[in-house]
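Asker: need a structure here:
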Amino acid sequence: MQIAGKVFIVTGGASGLGEGTARMLADNGAKVVVADMQADKGAAVAADIGGVFVKCDVSQEADGQAAVAAALKLGKLFGLVNCAGIAPAEKTVGKNGAHALAVFAKTVTVNLIGSFNMIRLAAEAMSKNEPESTGERGVMISTASVAAYDGQMGQAAYSASKGGVVGMTLPIARDLARNGIRNMTIAPGIFGTPMLFGMPQ
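Answerer: Reported below is the predicted structural model:
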């Protein structure tokens, strides 16, 4: 796949893995939409790489649509990289009682539903592209975690959300194969990002 000249959306592009991805894509000639809730940081990254910033809560349909619309202003949307996510640490039963249900629900909403929201909206736009000589119309990469397979104490919500991302990857890939759109997921281990540094020891 040739990156140069292609349009990509990177969610969570204001920091961590998302920022690194946005910068790598831009360095290789891509046009990048940085979609993130962190307006100041996201706008700064976008300005630095010659991209476009869109404030985006990935779990909200209108925000996802705005990110796709911003990408289409740059050309045909060819790539989506889902890096947006949250990682609260809370035990099933802790010193203050049972795990807060709202925290669990929000984690699944952002990490799992948010990823699917962006996938479905991006795929709709990609399906309208003229296929390349290889038959490809686009590619989507989501971020799960090693926690999807080997979650630690306090990671019930995070592991569940990332396990969901893993679980939906193959069905979505099969759904979109006829459209020439590839869908895949990576499951990183531990590396230094703001999300990691925000976790307790």
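Asker: For the rest of this, base every contact and every neighbour count on C-alpha atoms.
Answerer: OK.
Asker: how about the helices of this protein, start to end?
Answerer: 16-27, 39-49, 61-74, 101-108, 114-126, 147-150, 156-177, 194-197 (DSSP state H).
Asker: Out of the ones you listed, which gets nearest to residue 81?
Answerer: Residue 81 sits nearest to helix 16-27 of all these, at 7.9 Å, using CA to CA.
Asker: just the angle between the closest one and helix 39-49, please?
Answerer: Angle of helix 16-27 versus helix 39-49, following axes from the mean of the first three to the mean of the last three CA atoms, to 10 degrees, is 30 degrees.
Asker: and helix 16-27, what other elements does it pack with?
Answerer: Counting contacts by 3 or more CA pairs under 8 Å, 6 or more residues apart in numbering; DSSP states H and E, helix 16-27 is packed against strand 7-11, strand 31-36, helix 39-49.
Asker: In JSON lines: those, plus mean neighbour count and distance to residue 103.
Answerer: JSON lines is the format used below for the helices and strands packed on helix 16-27 (neighbours: other CA atoms under 10 Å; distance: least, CA to CA, whole Å):
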{"stretch": "strand 7-11", "mean neighbour count": "29", "distance to residue 103": "21"}
{"stretch": "strand 31-36", "mean neighbour count": "30", "distance to residue 103": "20"}
{"stretch": "helix 39-49", "mean neighbour count": "17", "distance to residue 103": "23"}
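Asker: Which of the ones you listed sits closest to residue 186?
Answerer: strand 7-11 (14.4 Å).
Asker: can you state the direction angle for that closest one and helix 61-74?
Answerer: Going by the same axes, to 10 degrees, strand 7-11 makes 150 degrees with helix 61-74.
Asker: Residue 195 - how many residues pack around it?
Answerer: 15 (other CA atoms under 10 Å).
Asker: Tally up the residues packed near the closest residue to it other than its chain neighbours, please.
Answerer: Computed as CA to CA, 6 or more residues apart in numbering, the closest residue to residue 195 that is not its neighbour in sequence is residue 87, at 6.6 Å. Using other CA under 10 Å, the number of residues around residue 87 comes to 19.
Asker: want to put them side by side, so please do this one too:
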Amino acid sequence: MELTGAHALVTGAASGLGAATALALAARGATVTGLDLPGALETATLPGAVRFVAADITDEDQVQQAIDSIDGPLRVVVNCAGIGPARRILSKKGVHELALFQKTIDINLVGTFNVMRLAAEKMAGDEPYDEFGARGVVVNTASVAAYEGQIGQIAYAASKGGVVAMTIAAARDLASSGIRVVTIAPGIVDTPMLAALGPEVNESLAKTVTFPARLARPGEFAALVLTIADSDYLNGETIRLDGAIRMTPR
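Answerer: The predicted model follows:
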């Protein structure tokens, strides 16, 4: 896929994985639209290479308006927006709130699906870029928690497990439109949220990674997105980006 002159859409683009991915795509010549919540955009240092639009990924109208504002072929969509609350089913605080579980599913799973379906509709109307009818790729973000959810990750693990489960079904659904779907399942990534836990916690987490014994860098996630965009035969797969970590119960 030729990214120069193409358009890309990245959610959660104001920080972390989304910001790194938006910048990497822009550096490759793509015209990038980044979606994030208004509050995130107000506090973030926004790179000039990315056009930012305030939107809630669970809101159909807001996402549709953002996609309608893209003037050109949409080739790459990357879903990075999400939340990761920590709550046990039962704890000293009581029973897990149903509303928190529903919110996590709504953002991480339903929000991902909402962006994917609306973006796919636009992509399907664009002209193919090769003789096989290829039009683009959707890259969704899961987590190793989809496979090895830790104590307190019940809502997060369920939401990310849903993203993994959608991958092959979505790839099959969208094959006739020439749209690929690939999911990345990161391990422990050095993001601002993780950095807030402090250097001692980060060092301890890094030691749990098989090799290399460090946290993943957002730029490595972004580099994998570019590889997926470049590799038209990558489709319907979830790729673990985790240094061979296998999460323990806690």
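Asker: care to give me the TM-score?
Answerer: Overlay of the two chains. TM-score (TM-score structural alignment, normalised by the length of the first structure): 0.92; 196 aligned residues with a CA RMSD of 1.6 Å.
Asker: dump the residue contacts of the spatially most central residue of the first structure.
Answerer: Of all residues in the first structure, the one closest to the mean position by CA atoms, centre = their mean is residue 82, 1.4 Å from it. Contacts for residue 82 of the first structure were tallied using CA atoms under 8 Å, 6 or more residues apart in numbering; they are 10, 11, 12, 18, 115, 118, 140, 141, 142, 143.
Asker: Tabulate these (a markdown table), appending distance to residue 40 of the first structure.
Answerer: Formatted as a markdown table, these follow (distance: CA to CA, whole Å):
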| residue | distance to residue 40 of the first structure |
| --- | --- |
| 10 | 16 |
| 11 | 15 |
| 12 | 13 |
| 18 | 15 |
| 115 | 22 |
| 118 | 22 |
| 140 | 26 |
| 141 | 25 |
| 142 | 24 |
| 143 | 23 |
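Asker: Relative to residue 167 of the second structure, how far out is the aligned partner of residue 181 of the first structure in the second structure?
Answerer: Aligned counterpart of residue 181 of the first structure in the second structure: residue 179 (TM-score structural alignment). Distance, residue 179 of the second structure to residue 167 of the second structure, by CA to CA, to the nearest Å: 12 Å.
Asker: do residue 37 of the second structure as well
Answerer: 25 Å.
Asker: cool, residue 193 of the second structure as well?
Answerer: Taking CA to CA, one finds residue 193 of the second structure at 27 Å from residue 167 of the second structure.
Asker: just to revisit the earlier point, quick one, which of the helices and strands packed on helix 16-27 of the first structure is nearest to residue 124 of the first structure?
Answerer: Going by CA to CA, the one of these nearest residue 124 of the first structure is strand 7-11, 13.8 Å.
Asker: how big is the offset of that closest one relative to the second structure?
Answerer: In the superposition with the second structure, the average deviation recorded for strand 7-11 of the first structure is 0.3 Å (mean CA distance after the TM-score superposition for the first structure).
Asker: Which strands or helices does that strand pack on?
Answerer: Strand 7-11 of the first structure sits against helix 16-27, strand 31-36, helix 61-74, strand 77-82, with contacts defined as 3+ CA pairs under 8 Å, 6+ apart.
Asker: could I get those as CSV with distance to residue 188 of the first structure?
Answerer: Below are those laid out as CSV (distance: least, CA to CA, whole Å):
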stretch, distance to residue 188 of the first structure
helix 16-27, 10
strand 31-36, 20
helix 61-74, 24
strand 77-82, 13
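Asker: To residue 135 of the first structure, which of the ones you listed lies closest?
Answerer: strand 77-82 (12.7 Å).
Asker: give me the stretch of the second structure that that closest one matches.
Answerer: Going by TM-score structural alignment, strand 77-82 of the first structure sits over residues 74-79 in the second structure.
Asker: With the first structure overlaid, report how far the matching stretch is off on average.
Answerer: Mean deviation for stretch 74-79 of the second structure: 0.8 Å (mean CA distance after the TM-score superposition for the first structure).
Asker: so how far is that stretch from its chain's centroid?
Answerer: How far stretch 74-79 of the second structure lies from its chain's middle: 10 Å, per CA atoms, centre = their mean, to the nearest Å.
Asker: gap between the residue nearest to residue 195 of the first structure and residue 108 of the first structure?
Answerer: For residue 87 of the first structure relative to residue 108 of the first structure (CA to CA), the value is 10 Å.
Asker: Give me the common contacts of those two.
Answerer: Common neighbours of residue 87 of the first structure and residue 108, using CA under 8 Å, 6+ apart, are residue 158.
Asker: circling back: assess the claim that the match of residue 181 of the first structure and residue 119 are in contact.
Answerer: No - taking contacts as CA atoms under 8 Å, residue 179 of the second structure lies outside contact range of residue 119: 10.3 Å.
Asker: These two - which one has more neighbours?
Answerer: Using other CA under 10 Å, the more surrounded residue of residue 179 of the second structure and residue 119 is residue 179, with 25 against 22.
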